[in-house]
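Student: Need a 3D model of the sequence below.
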Amino acid sequence: MPLSERIRKLAEKFNVPDNRPAQGPSSPVPAAETTSTSSTKAAEPPVCTNSANDLAPPWSTINPLNVMGSNRAGANSYKINYELLSEALAQARPIPTNAWWQNLALENGDQPVVTAPYMIKCLHDSMVICMPTVLGESKFVASVWHDDWKVHLPGCHRQVVDYDELSVTVGYSGPTQATVPLVKGAAFATIIMESPLELKLSTVHAITNVDVSLGATLVRLNNDMSWLIVCENGELLQQSGTSELSSIRNVQGAVRLALVANQRAASAMLSAKEAVPMGGSVSINVENEDAAEFTINWKVRGSGDPLLCALPHHQRSLLDASWEDAVGGFWTYKGQMQVVRGCQWRWREYIEPLGFAGSTPLTSEHKEKLQELVSMDVQSLPQDTANLPPDPYFFGKALARAARIALIADEVGDGYSRDLALGRAIEWFTPWIDGTNPNPLVYDTEWRGIVSKAGLNDPYADFGQGRYNDHHFHYGYFIYAAAVIAKLNPQWIAEHQDSIDLLVRDYCNLNSSDSSFPLLRCFDMYEGSSWAAGLFPFADSRNQESTSEAINAYYGAYLYAQVTNRLDIARVIRGMLQLEARAARTYWHLDDLASDLYPDVYACDKAIVGILWSSKIDYATFFGANPEFIYGIQFLPYTPASSLLIKSRWIDKIWPRYLQAVADESQTESWREIIDLTYGVVDKNKTLERISNITNHDDGNSASNSYYWVATCSSLQ
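Tutor: Alright, predicted model coming up:
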């Protein structure tokens, strides 16, 4: 199917305007002029430049130790490895802990990073490039690594020397100097030789043909793949062994490699050979309540328009994109990528109404039932804080549960239950704010973040809290509760705002002037969703399990910004929240916004992804293989923001095929309820009947919250 037709079909399926001009496939791009010269071309000034672009004003720039006190500071036992990461860079600004390129800075730094479509390893003596092949099984879809090309840099040492929202730069030093710009979506893998070097490349495959007729080196391998290799100074490569290429003369400047389907694709790629993506920045403009406009400005070295690859969620939404049909597509585990030409990407996220209350008003009958339920639920909230969970994750869920009860009680006019639940939430929250709880939160001076004291020295304590695993999940519950307290008791929040701000700054810092925390610790602007794995290296790179808890994190931050009158911040987060929800529905929900991303062997008998990695999807969770866990972790907690994820047309489709059986066969009441609650968007009465006898709720849920969700969720989606 031509790309132009595919884009139109995607737009029709997603029920949004087709942003691509109606036109057929592009005409073949003429081959680049054939030249060969040993002279080194001087680097031209970039034609597509951008400066650092902060998304919103800072929440605060107060030094955390001025809020917490010096006794609540500590250096993480897991140290920044200055062999792998420039010390000057680490001193200049906080280092990310959940970035897509995190593997480069962890342990030996030899695990791959995924730029998409390529996977790349930056080793000390080489750069290794892989175009992964798919391995599809019933429980997972993986990207298979193979050393497609190794660029040899003997005797060199590499370090991460720079990064931005869309790229990371690796510098090589030693006998030669080189720079590797790893840019998300780059259609070429690039290494820039800063000093002359006789170029040597090797592959795990056998070379079957070398063609230089296009003025660049086109190599055919015995796995039936062809690669285009372009040297900025015009040097052509020759076969020097069964699986080796080399240059006759020294090479200086950019060396670029790309998988190509045929000579037409190679010619199209050559038309952008001088436009080298080096990074980029993202801005979010929300002028009204209906839409947020995202803009990516790509930073480019050289001249002309770069070629970058768009993921499926980009393809449905890019405005005025110049699609490069001649190149064709690239397979990734997230579906086919398509190539876009240009220095700027723009798209809109259409914003759904969202606030503290549910999507539809409560009826008088619903209010009466909820008054009964909240009066019972509030009695289950322990007064003794010693009975509360000691770790941030389960404590956060308990705190948010109490806040939900208070908020629901307020909406149904039960002032007594509201005040009791609110009082409990404040009593529980206070020790965590002032550091008098048994496992206090402290400021980590090594990686610059808020972690539990237990996590500073034990990498596995509190679900990897000290290694920055799941911080948006953990603190999202805290911040949601803080938003509710701010709504119901603004004076208390005003007195503790600096302390609470530290938690939202930890995972949702939007401004580089806040030098105490990295920008957007978890959110990935290119992927459209968050990463959760923290400072743990994985062969499959980054991952995220619970999309619904990510939604909860940004929902909490959005409400907290609104209720504390930081509306510029609130508007930006609202756009991010909508993007995170759309990415979740595209990549975690099978047959929701997309139906053809994953192989049939995986998609034939399920409707969910349990864990999405940078290069893999798993039908699994980190805590068990029960189907109710795998589905349920994508739904909890239930709040009004759940409406961004749980849509009636999707649930109506998958309930009879999968979800009802998952609920009916659940081994626990609490997980069965989590699954049952999805059906509220299809049939409220049937759902209320199914959950009426539940006595054991998830530790972040309650009877009143379940009933409230069903009563107020919308079926018009």
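
Student: alpha carbons only for contacts and neighbour counts from here, please
Tutor: OK.

Student: which strand is the longest one in this protein?
Tutor: Criterion DSSP state E: the longest strand present in the chain is strand 244-260.

Student: So which elements touch it?
Tutor: The contact analysis (3 or more Cα pairs under 8 Å, 6 or more residues apart in numbering; DSSP states H and E) places strand 244-260 against strand 189-202, strand 226-231, strand 237-241.

Student: which stretches of the stretch 451-600 of the chain form strands?
Tutor: In the stretch 451-600 of the chain, the segments counted as strands under DSSP state E, counting those that start in this stretch are 523-524, 529-530, 543-544.

Student: what's in contact with the second one?
Tutor: What it means is strand 529-530. 522-524, 544, 550, 579-581, 583-584 (Cα atoms under 8 Å, 6 or more residues apart in numbering).

Student: re earlier: any idea which of the helices and strands packed on strand 244-260 is most buried?
Tutor: strand 226-231 (a mean of 24; mean count of other Cα atoms under 10 Å).

Student: quick one: contacts for D305?
Tutor: D305 sits in contact with 272, 275, 341-343, where contact means Cα under 8 Å, 6+ apart.

Student: and those, which are buried?
Tutor: Neighbour counting by 16 or more other Cα atoms under 10 Å classes 272, 275, 341-343 among the contacts of D305 as buried.

Student: about what we covered before: can you tell me which of the helices and strands packed on strand 244-260 comes nearest to E673?
Tutor: Set against E673 and scored by Cα to Cα, the helices and strands packed on strand 244-260 come closest in strand 189-202, at 47.6 Å.

Student: quick one: contacts of that closest one?
Tutor: By Cα under 8 Å, 6+ apart, the list of residues contacting strand 189-202 reads 118, 129, 149-152, 176-182, 243-258, 276.

Student: For K367, which of the helices and strands packed on strand 244-260 is the nearest?
Tutor: Proximity to K367 (Cα to Cα) singles out strand 189-202 among the helices and strands packed on strand 244-260, at 59.3 Å.

Student: same for the helix or strand that that closest one is followed by, what does it pack against?
Tutor: Under the assignment DSSP states H and E, the closest C-terminal helix or strand after strand 189-202 is strand 207-211. When contacts are defined as 3+ Cα pairs under 8 Å, 6+ apart, strand 207-211 packs onto strand 217-221, strand 237-241.

Student: do that again at 10 Å, thanks
Tutor: Packing partners of strand 207-211 (3 or more Cα pairs under 10 Å, 6 or more residues apart in numbering; DSSP states H and E): strand 217-221, strand 226-231, strand 237-241, strand 244-260.

Student: Show me what the second one is packed against.
Tutor: In terms of contacts (3+ Cα pairs under 10 Å, 6+ apart), strand 226-231 is packed against strand 189-202, strand 207-211, strand 217-221, strand 237-241, strand 244-260, helix 263-270.

Student: Would you mind giving the ones you listed as a markdown table with distance to W323 added?
Tutor: Shown next, in a markdown table, are the helices and strands packed on strand 226-231 (distance: least, Cα to Cα, whole Å):
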| stretch | distance to W323 |
| --- | --- |
| strand 189-202 | 20 |
| strand 207-211 | 27 |
| strand 217-221 | 23 |
| strand 237-241 | 30 |
| strand 244-260 | 16 |
| helix 263-270 | 12 |
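
Student: Please provide the structure for the following sequence as well, for comparison with the first:
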Amino acid sequence: MTYNRSRMPMPGGQQYGEPPAYQESLSNPPPVPPRLGLRNPPSLPPRVPIVRELDIATRNMSNVKIDGNVNFDDVFRPDPPPDIFKASNHELNLPRNVDNKEMPVETNKFYGNMMVGSQTNPVWTHPYSLWWAKDSPHMGIAVAHIQASQRVFGPGSPPQYFFNPIGIKSLVFSSTDYTTADDFSLGFASLTHMSAQVFLRKNNDQYIRFPLVQGMGLITAIYHNLVPKLCTAVGIKSFQKVTSGNEQIKYKLLLENNVVWLLYVIVPGGCNIEITMQDANTLVGSASLDQCTMQIVANDAKDIDIAAGCYPIHCELDCSTEGDIGKYQFRYLTEGKSVCGKTLMFAFPHHVSNFTDEMHSQPIVCQLDSTIKGVMNSYLTDSFEMKVSIPKSLGFSPFTTISGKGNGVRYSSDVLEAVKKAASSEVNLDVSTESNLDSMYFSGKILAKYAWILYCCQYIIKEKDLVDCLLPKLKSAISRFADNHQVLPLKYDKTWGGIISSGTSSQDFGNSFYNDHHFHYSYHVIAAAIITKVDHDAGDNAWLLQNRAWVEALIRDYANPSEKDRFFPVFRSFDWFNGHSFAKGLFESGDGKDQESSSEDVNASYALKLWGLATENQPLIDIADIQLGILRTSVNMYFLYSDDNTVMPSAFIRNKVSGILFENKIDHTTYFGNELQYIQMIHAIPITPASSFVRTPKFVEEEWREKLSPIVNDIKDGWQGIIMLNAALFDPRISFNYFNTPEVFLDNGQSLTWSLAYSGAFL
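Tutor: This next block holds a predicted model:
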């Protein structure tokens, strides 16, 4: 079935033309909301990663030592969600054969395609993709690796998109017992935010287990009481046994596309097996064994041999901070044994750029192209350890990374007068009516807009009368949501574990199917954090006690850090391996998970920081700071393209931003239209104190010069206001001068008060 997305309201409440031709097919309901797949996939070009400085907020951290991990279990009490959220089952059931020990199941993670719809779309562990191939003659779990030379680019200069071909069955793990699509079923266990155990099962005694861990270097299949079969749709040009030991045999395959794959076969002690070529597309084992392990890798580097036999099954995340440095570490739990005692793991460019000295000292075993994030390096290791610069001084107050202006906010009397004039008008607007919408996203933007006005009234112009006017109005408006009396109330989904809209899957951008939760809820969290802070300093300090459980339920929905929380999955949105969030929820997609707005991803982590500050929750502050530090690196490699970007395809860099970033393609467009201002500025909204930490002055000035200044005067709606506030990230003067005039366009989530206060802070 094909679904088309309805038109999206644009800034200023205007409606713009039909969205681009995005669509997505689902083999079983639900109707798809706003995260749809391209009609024709786009393709990628080659690339080599280079480490570069991200101007002034980055420093060398390789020899800094940090002690003391963040305790993820100390962040929130794992209480049931508040009773205001009616508990119900989701209309989309969990797939068959899920054993997750009654814990919530992830909705936005890399293995999602195997759990929804047909269950046959690819999942990307990077640098590989895997999928359940049910189509004859090569049935099983298929594996592909796409080289940079295979990427496909769209038309235009710069090209609108690039993508990697999908469906190329380089190798397929199967069995001689697998003769029809109905012979085996898919099963799942140990579903975590960075790994999953997938089973291709004939029955309880005969099955193949596939540990899927992001970055795994050797694709591993453990056969139980089945005769192994390895197929390829590409064809085998040559096949040879290279070495044979007591328990491990190494084979080398050259496929018809001239790609070399190594195959390692590990058998239990005392057992024997031979792999022979049955025909030009098929290898077959000589026996059915229990615990026969087969591993493949799309490279023949000699050091891979000493990692063979060992494979990751799970990844533990550790985080810590010290001063303005944050550390995060992936610790891999492994099975099997290898000569080096470790396994082979691949790292993305943003990992490599933030490696510690110890990690940098490790030799690179081999390199493989990723789909859309440059070249991946592989290492013999059981952990990755990275350090990032974190925005320790970032809080509620305007913040900049412009050189020479980062020593604190200074307001002239003229700026303060302009802010006061704007605030005196805007506090009299009808917050309650304006925010009474059928969308958590748009209502959240309105509430956050007025919260920033409130912040300005209390802490910048310090006008008690204005605070006394706006604070009760904002409390009343947000109470509609805190009491769950909004147009589309939220409910607790017992099936997957989350707070979702009571609307249909096509309403509110697919919130009910877990699309965009970090976008939607972060605006409400920021509004709540500012209310909490102001109420503490200027009110009766009662609001936090009354509303804390509601706010933290929203946070736990998209950013719960604790594996002990039985009501929400761990880090639903933020993908610690990819270095950013994914917005797509329970919808299958031929190109995997995606995200359209890197800036609202930043806003989601910034919301955690502000709530942590408002409630004095240091572990939450630390998590937020580390996420922001990671985003500063990853966003500037994969979403925002400075002229010196060396990770993305050179031809594509001239787009300056990604547009929609999928796991398998990037398309310079949006889900709501193709206008250049939409595409560029969806990666800028909202402009907050956190914006400058990620959207560096260097990048913003380049984008202004190359993309925005030629069009800004012709835009006569709220997008002009967004562009001009974005300009404050590199030139506050031109931004302030724009807002300090009678004729100003504003986005419906943007106030004149905040625009003047932010742009005027660093003149």
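
Student: Got a TM-score for the pair?
Tutor: The TM-score (TM-score structural alignment, normalised by the length of structure 1) is 0.87; 657 aligned residues with a Cα RMSD of 2.3 Å.

Student: what about the equivalent of L502 of structure 1 over in structure 2, how many neighbours?
Tutor: Aligned by TM-score structural alignment, L502 of structure 1 pairs with A553 of structure 2. Residues lying near A553 of structure 2 (other Cα atoms under 10 Å) number 25.

Student: How about A553 of structure 2: what's its closest non-neighbour residue?
Tutor: The shortest distance from A553 of structure 2 to any non-neighbouring residue, by Cα to Cα, 6 or more residues apart in numbering, is to P81 (6.0 Å).

Student: And for N543 of structure 1?
Tutor: W613 (4.0 Å).

Student: Can you tell me the SS state at the counterpart of I675 of structure 1 in structure 2?
Tutor: Aligned counterpart of I675 of structure 1 in structure 2: I723 (TM-score structural alignment). Counting by DSSP: H, G, I helix; E, B strand; the rest coil, the backbone at I723 of structure 2 sits in helix.

Student: I723 of structure 2 contacts S709, doesn't it?
Tutor: Yes. Applying Cα atoms under 10 Å, one finds I723 of structure 2 in contact with S709, separated by 9.0 Å.

Student: which one of the two has more residues nearby?
Tutor: A side-by-side neighbour count of I723 of structure 2 and S709, using other Cα under 10 Å, places I723 first with 23 against 15.

Student: Let me know how buried Q578 of structure 1 is, in neighbour terms.
Tutor: Residues contacting Q578 of structure 1 under the criterion other Cα under 10 Å number 25.

Student: The one 5 residues further on too?
Tutor: Here the count is done by other Cα under 10 Å, and A583 of structure 1 has 22 residues near it.

Student: residue in structure 1 matching S642 of structure 2?
Tutor: Match for S642 of structure 2 (TM-score structural alignment): D591.

Student: who are the neighbours in contact with its match?
Tutor: 585, 597, 603, 606-608, 650, 653-654 (Cα atoms under 10 Å, 6 or more residues apart in numbering).

Student: buried subset of the residues you listed?
Tutor: For those, buried by 16+ other Cα under 10 Å: 585, 597, 603, 606-608, 650, 654.

Student: For these, which two are the farthest from each other?
Tutor: Top of the distance list for the buried ones among the contacts of D591 of structure 1 (Cα to Cα): L597 and I654, 17.1 Å.

Student: and the gap between G444 of structure 2 and I478 of structure 2?
Tutor: For G444 of structure 2, the distance to I478 of structure 2 equals 9 Å [Cα to Cα, to the nearest Å].

Student: so what sits against both of these two?
Tutor: Common neighbours of G444 of structure 2 and I478 (Cα under 10 Å, 6+ apart) are 435-436, 524, 527.

Student: what's around V300 of structure 1, how many residues?
Tutor: V300 of structure 1, neighbours per other Cα under 10 Å, totals 23.

Student: any idea how far W428 of structure 1 is from it?
Tutor: According to Cα to Cα, V300 of structure 1 and W428 of structure 1 sit 51 Å apart.

Student: coming back round to it: out of the buried ones among the contacts of D305 of structure 1, list just those in strands.
Tutor: Per DSSP E, the buried ones among the contacts of D305 of structure 1 map to strands at 275, 341.

Student: Please identify which pair of the buried ones among the contacts of D305 of structure 1 lies farthest apart.
Tutor: Greatest spacing in those, by Cα to Cα: A272 and C343 (11.6 Å).

Student: tell me, what's touching those two both at once?
Tutor: Joint contacts of A272 of structure 1 and C343 (Cα under 10 Å, 6+ apart) are 304-307.

Student: Tell me the one of those residues nearest D110 of structure 1?
Tutor: Among the shared contacts of A272 and C343 of structure 1, L307 lies closest to D110 of structure 1 (Cα to Cα), at 27.5 Å.

Student: What is the aligned counterpart of that closest one in structure 2?
Tutor: Using TM-score structural alignment, L307 of structure 1 lines up with L344 in structure 2.

Student: What about its match, how many residues nearby?
Tutor: Counted with other Cα under 10 Å, L344 of structure 2 comes out at 25.

Student: Looks like it contacts Q367 (just checking).
Tutor: No. The criterion here is Cα under 10 Å, and L344 of structure 2 misses it with Q367 at 11.5 Å.

Student: hey, what's in contact with both of those two?
Tutor: By Cα under 10 Å, 6+ apart, the residues touching both L344 of structure 2 and Q367 are 378-379.

Student: Determine the three-state secondary structure at I296 of structure 1.
Tutor: I296 of structure 1 ends up strand, using three-state DSSP.

Student: What sits closest to it if chain neighbours are left out?
Tutor: That would be V282: by Cα to Cα, 6+ apart, it lies 4.6 Å from I296 of structure 1.

Student: ok now do the match of L307 of structure 1, which residues does it touch?
Tutor: 215-218, 297, 303-308, 310-312, 365-366, 378-382.

Student: Quick check: which element contains C309 of structure 1?
Tutor: Assigned by DSSP H and E, C309 of structure 1 belongs to strand 307-310.

Student: Per the alignment, S605 of structure 2 pairs with which residue of structure 1?
Tutor: Aligned partner of S605 of structure 2 by TM-score structural alignment: Y554.

Student: That match - nearest residue in space that isn't next to it in sequence?
Tutor: Nearest non-adjacent residue to Y554 of structure 1 (Cα to Cα, 6+ apart): L577, at 5.8 Å.

Student: What of H350 of structure 2?
Tutor: S634 (5.6 Å).

Student: G579 of structure 2 versus that neighbour, what's the distance?
Tutor: With Cα to Cα as the criterion, S634 of structure 2 and G579 of structure 2 are 6 Å apart.
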